[in-house]
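Q: Using only what follows, build the 3D model:
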Amino acid sequence: MASGREIKTKIKSTQNMRKVTRALEMVSAAKIRRAQDLMRASRPYARLMRKVIAHVAQASTDFGHPFLIERANVARVGYIVVSTDRGLCGGLNSNMFRRLLPAIGEWQRQGVQVDVVAIGQKAISFFRRIKGVNLVGTVSHLGEKPKLERLVGVIKVMMDAYTANGLDRVFLTYSDFVNTMTQTPTIDALLPLPLVAAEMEAHQDAGESAYAGVRLEVGHEWDYLYEPDAQTVLEHVLGRYIESVVYQATLENLASEHAARMVAMKAASDNANKVIDTLTLTYNKARQAAITQEISEIVGGAAAV
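A: Sure thing, here's the model as predicted:
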């Protein structure tokens, strides 16, 4: 059995660790509200952009934009992967990577090259260690209020490659915020734009995921009059749409990060309490045994005299 001093040292170190985890839990609890507000504030814009692009995709024009045309042969695909910059957020990043790697492996078994744009330090570090994957763009440290301007560069890398036939598919990977306890690793098809003819569904209230990824849903069909011409309008609008989708995914991932960290730190604090209770009980037993031993020695010495 460890000595009383050693046990007290372990108790002290565990108490110090509990202070850290409690502080991180409280910080994340404060930040998650702001992250949710940002995420929900941008959803109406992304939703309306998705609706407009759905109608544009259905409309008949003489110009066929590359973003709307599916290619039969796939030789190279791209992934935009959104992760966190910091750890201590449970299995948020590892769950997403575990979801992503089989998809990448399936493309590689078919002889398809894979390019990756990594958003967040964890994704950058991860894909620098993965062989057979081309890391073509990175951005990190977006902060608590991500700016679209910081993302435009890496988004343009993928859009330009797709337009120039350097990529045949582009996917978006992130952690979708469902609620405080649930964050879902998600892979959405980004290019070519996936189209589903269906009624626009009302988005769900807070507490459930309200972000429908990049699937385009059309409720009614009509055509547009393009000024000055269809090509100019589509090139601008479709580019802005892709940017809005990636930006929304970044906000979803930020809210997921703070929720996952809050839950993980709460679990760590609870485990620290259990360890402290166990160590305290062990210390008391050791102290009681030492006192009993001293009393026995005193009594034995007195009897001998």
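Q: For the rest of this, base every contact and every neighbour count on C-alpha atoms.
A: OK.
Q: quick one: the strands in this structure?
A: Along the chain, counting by DSSP state E, strands occupy 76-82, 113-119, 134-139, 169-179, 182-191, 195-197, 216-218.
Q: nearest to E294, of those strands?
A: Across those, E294 has its closest neighbour in strand 182-191 (55.4 Å, C-alpha to C-alpha).
Q: Show me what the closest one is packed against.
A: When contacts are defined as 3 or more C-alpha pairs under 8 Å, 6 or more residues apart in numbering; DSSP states H and E, strand 182-191 sits against helix 92-109, strand 169-179, helix 230-304.
Q: mind checking how far stretch 143-154 is from the chain centre?
A: Centre-to-centre, stretch 143-154 and its host chain are 15 Å apart (C-alpha atoms, centre = their mean, to the nearest Å).
Q: before we move on, what about stretch 79-87?
A: On C-alpha atoms, centre = their mean, the centre of stretch 79-87 falls 6 Å from the chain's centre.
Q: how about this one, so we can line them up?
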Amino acid sequence: MAQSTREIKRRIKGIGSTRQITKAMELVSSTKVRKRRIKLEKTRPYYNTVLKSIKEVLKNVNINHPLLQEREVKKSLYITINADRGLAGGYNSNINRLIDNKFKNNKDSISLITVGTKSRDFFKGRNYNILESFVGISEEPEFSDAREIGKLAMDLYIKGEIDEINVVFTEFVSTISYKPQIIKLLPSEKIKKEEGKPSAIVDFEPSPEEVLEYLIPKYVESSIYGALIEASTSEQSARRSAMSAATDNANEIIDELNMVYNRARQSAITMELSEIVAGAEALK
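A: Next up, the predicted model:
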């Protein structure tokens, strides 16, 4: 019985050490979520301003820009945004399975640009066509990362190697709610010419063509950057929830083991007392 109590104490100590780790990770993720949410709120006005400006240009002039041309979709590009680390519940698998369930029987129709080792390793292991992989940026993405990804995607689109650009990410809804999303960047319904009268007086410098040449890449880049920030916020929120659940489970297991330990200790004491009483009776 003494051996049993020692074993139980070792288990309690081991689970207690794990609980300290999960609690620390929960606190770190909570801090990161707050920072990412602030950054997320700052990216949305920039994106909305760029989109509004593009619509204003298209409303006033008739321009056939290469990035706005629609064509028959034979080859699609998907930019998949995932994490570099695990311990985030179902966060990584949700994005991976969303694409795999859709294209596992038609892999030749898509190419991928993956963000995060979890996305790269998943699709590489299933023989998808990965054009480029970006790792080490999922937790703290910068606009320069979005610019690099966007340039690669737009070059492929202009060359005709792909017929549409999509971004796949996890949208942050709240600290306990986030959902996988697929958004088509090009050709986009959001930047089509709207019906309506042109503005009374509009003067584009140096020219409408050059203004649009500048704005459309900014739209793609800001969309990708927004998706990176949404995904980063969702990742930290998912990790916080997973670590919180792990900490709660550890507390429950420790409570149960403490009860088992107390019962075992009480049983051992009772047995020792019984042996003492029996020995005393035998001496009479």
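Q: quick revisit: and the strands of the first structure as a markdown table, adding mean neighbour count?
A: Listed next are the strands of the first structure as a markdown table, based on neighbours: other C-alpha atoms under 10 Å:
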| stretch | mean neighbour count |
| --- | --- |
| strand 76-82 | 25 |
| strand 113-119 | 23 |
| strand 134-139 | 17 |
| strand 169-179 | 24 |
| strand 182-191 | 20 |
| strand 195-197 | 14 |
| strand 216-218 | 21 |
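Q: Rebuild those as a markdown table, extending it with distance to G300 of the first structure.
A: What follows is those, written out as a markdown table (distance: least, C-alpha to C-alpha, whole Å):
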| stretch | distance to G300 of the first structure |
| --- | --- |
| strand 76-82 | 72 |
| strand 113-119 | 73 |
| strand 134-139 | 74 |
| strand 169-179 | 66 |
| strand 182-191 | 64 |
| strand 195-197 | 89 |
| strand 216-218 | 88 |
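Q: Quick check: which of these is nearest to Q288 of the first structure?
A: Q288 of the first structure lies closest, by C-alpha to C-alpha, to one member of these: strand 182-191, at 46.2 Å.
Q: quick one: the closest one aligns where in the second structure?
A: Mapped onto the second structure using TM-score structural alignment, strand 182-191 of the first structure spans residues 177-186.
Q: The matching stretch vs the first structure, average distance?
A: By mean C-alpha distance after the TM-score superposition for the first structure, the fitted stretch 177-186 of the second structure averages 0.8 Å away from its aligned residues in the first structure.
Q: And the contacts of that stretch?
A: 67-68, 94-95, 98, 164-173, 220, 223, 234 (C-alpha atoms under 8 Å, 6 or more residues apart in numbering).
Q: Stretch 237-252 of the second structure too?
A: For stretch 237-252 of the second structure, contacts defined as C-alpha under 8 Å, 6+ apart pick out 15-16, 18-19, 22-23, 25-27, 29-30, 33, 87-91, 175-176.
Q: now that stretch: which residue numbers in the first structure?
A: Against the first structure, stretch 237-252 of the second structure falls on residues 259-274 (TM-score structural alignment).
Q: Check stretch 24-39 of the second structure too.
A: Here stretch 24-39 of the second structure aligns to the first structure at residues 23-38, judged by TM-score structural alignment.
Q: So G300 of the first structure versus I291 of the first structure, what's the distance?
A: 14 Å (C-alpha to C-alpha, to the nearest Å).
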